[in-house]
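In: pasted the sequence and its predicted model underneath.
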Amino acid sequence: MIERVLERFLFASRWLLAPFYVGLVFSLGLLLFKAMQELVHFIAHAPQATESDVILGVLTLIDLTLTGSLIVIVIFSGYENFVSKIDAADHKDWPDWMGKIDFTGLKLKLLSSIVAISAIQVLKAFMNLDNISDRNLTWLVVIHLVFVGSGIILALTDRIAEGGHKVAKD
């Protein structure tokens, strides 16, 4: 009986994660506000902008969009994996990947998004070489390579672990 009560209590504790996901929704709203600010700034300065300025502005908007997408992935996948299932039948616009992504897939999507965001930061730095120090550029490249390496190692370890589970099932 004590074991059953403890297990129910532990299982119910997953709902403590729900406020974290609500907080991420608010952070998505703040990111939208910053994206709109950036868009207004971008449009206002477009007539006198150089080609590099336009590319940097577009890269900034892409960066903000990828970050917003990353937040959405974390909200829905995390909620589905750790708190409660969402009934997709009630949502006609429900993306196919939602409800199908497991924790391993979530980790890979997160790291892939982080690598893409990091790559955009490095590209923005290369487009703006006159205004960035060699030291800062070096750090951006090193950090990006660490993210890429981490992604490769994570994918390999997940693949190895998945292969071990397939062998165990056979």
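Out: That came in fine, so what should we check first?
In: every contact and neighbour count from this point should use C-alpha atoms.
Out: Noted.
In: report the longest helix in the chain, please.
Out: Longest helix of the chain, by residue count under DSSP state H: helix 134-169.
In: elements contacting it?
Out: When contacts are defined as 3 or more C-alpha pairs under 8 Å, 6 or more residues apart in numbering; DSSP states H and E, helix 134-169 sits against helix 103-127.
In: quick one, the helix it packs on and helix 134-169 angle?
Out: Here helix 103-127 runs at an angle of 160 degrees relative to helix 134-169 (axes from the mean of the first three to the mean of the last three C-alpha atoms, to 10 degrees).
In: contacting residues for the nearest residue to residue 68 once chain neighbours are set aside?
Out: In space, and not counting its chain neighbours, residue 68 is closest to residue 28: 6.1 Å by C-alpha to C-alpha, 6 or more residues apart in numbering. Residue 28 is in contact with 68, 71-72, counting by C-alpha atoms under 8 Å, 6 or more residues apart in numbering.
In: now do the SS call for residue 28.
Out: helix (DSSP: H, G, I helix; E, B strand; the rest coil).
In: for the residue nearest to the spatial centre of the chain, give me its contacts.
Out: To find the centre residue of the chain, average its C-alpha atoms and take the closest one (C-alpha atoms, centre = their mean): that gives residue 70, at 2.7 Å. Taking C-alpha under 8 Å, 6+ apart, we find residue 70 in contact with 110, 113.
In: and here is the other one:
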Amino acid sequence: MVERTIESVLFRSRWIMAPFYLGLVIALLVLLFKFGHELLHFVLHAVAATESDIILGILALVDLTLTGNLVLIVIFSGYENFVSKIDPAGHPDWPEWMTRVDFTGLKQKLLASIVAISAIQLLKAFMNLDKGQMSENTLMWLVIIHGVFVGSSLLLAWSDKLTTDKH
């Protein structure tokens, strides 16, 4: 009886995570506001902008978009894996991957998004190097951090492959 009660409490405690996912929806709205602000700034200054400024503006928009994708992956996959299954039957445009991403897939998608965001930040830093806005020391650390993200992604994929091959 005590064991069943403890297990029931533990099982129901997963719903404590639901407000976290709702909070991430609010964070996504804040990100949308920032994207709109960046887009407006980009469009209003496009005529006087240099080619480099245009590329940097586009990279900023792509960066925000990838961050939004990252948040969506966490919201849907996290909710689906840890809180409750979502029934896609009532949603004809439901992406197929959302109900099939397990924890391993979630980790890989998260790291892939982080690597892409890191790569964009690194590219933006390279483009600002000639403007004197970025020191070589800071650029070196950005390259090292990006390398760590890439290396971590490869190691995670390799270890997941080894684990699944053994099963």
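Out: The structure has been received and is ready for your questions. Quick caveat, the model's predicted, so the values are computed rather than measured.
In: can you give me the TM-score here?
Out: The TM-score (TM-score structural alignment, normalised by the length of structure 2) is 0.98; 165 aligned residues with a C-alpha RMSD of 0.6 Å.
In: in helices, which of the contacts of residue 28 of structure 1 fall?
Out: In helices, defined here by DSSP H, the members of the contacts of residue 28 of structure 1 are 68, 71-72.
In: select from those the one having the most neighbours.
Out: Counting neighbours by other C-alpha atoms under 10 Å, the top entry in those is residue 68, with 21 neighbours.
In: so it sits against residue 29, correct?
Out: No: using C-alpha atoms under 8 Å, residue 68 of structure 1 makes no contact with residue 29, being 9.1 Å away.
In: and for residue 76 of structure 2, the neighbour number?
Out: Close neighbours of residue 76 of structure 2, defined as other C-alpha under 10 Å, add up to 18.
In: wait, it touches residue 97, no?
Out: No: between residue 76 of structure 2 and residue 97 no contact is recorded; they are 10.1 Å apart, counting by C-alpha under 8 Å.
In: got the contact list for residue 129 of structure 1?
Out: So residue 129 of structure 1 contacts nothing (C-alpha under 8 Å, 6+ apart).
In: thought residue 46 of structure 2 was touching residue 54?
Out: Yes: Residue 46 of structure 2 lies in contact with residue 54 (C-alpha under 8 Å); the separation is 6.9 Å.
In: give me the more crowded residue out of the two.
Out: residue 54 (17 against 14).
In: which residues touch that one?
Out: Here residue 54 of structure 2 is in contact with 42, 46 (C-alpha under 8 Å, 6+ apart).
In: with structure 1 overlaid, how far apart is the helix or strand where it lies on average?
Out: Per DSSP states H and E, residue 54 of structure 2 falls inside helix 51-82. With mean C-alpha distance after the TM-score superposition for structure 1, helix 51-82 of structure 2 departs from structure 1 by a mean of 0.3 Å once superposed.
In: to which residue of structure 1 is residue 155 of structure 2 aligned?
Out: Correspondence of residue 155 of structure 2 to structure 1, assessed by TM-score structural alignment: residue 153.
In: cool, and residue 146 of structure 2?
Out: Taking TM-score structural alignment for the superposition, residue 146 of structure 2 sits opposite residue 144 in structure 1.
In: what about the nearest residue to its match once chain neighbours are set aside, how many neighbours?
Out: Counting by C-alpha to C-alpha, 6+ apart, residue 118 is the residue found nearest to residue 144 of structure 1 once chain neighbours are left out, at 5.6 Å. Residue 118 of structure 1 is flanked by 20 other residues according to other C-alpha under 10 Å.
In: residue 118 of structure 1 reaches residue 142, doesn't it?
Out: No: counting by C-alpha under 8 Å, residue 118 of structure 1 stays clear of residue 142, with 10.4 Å between them.
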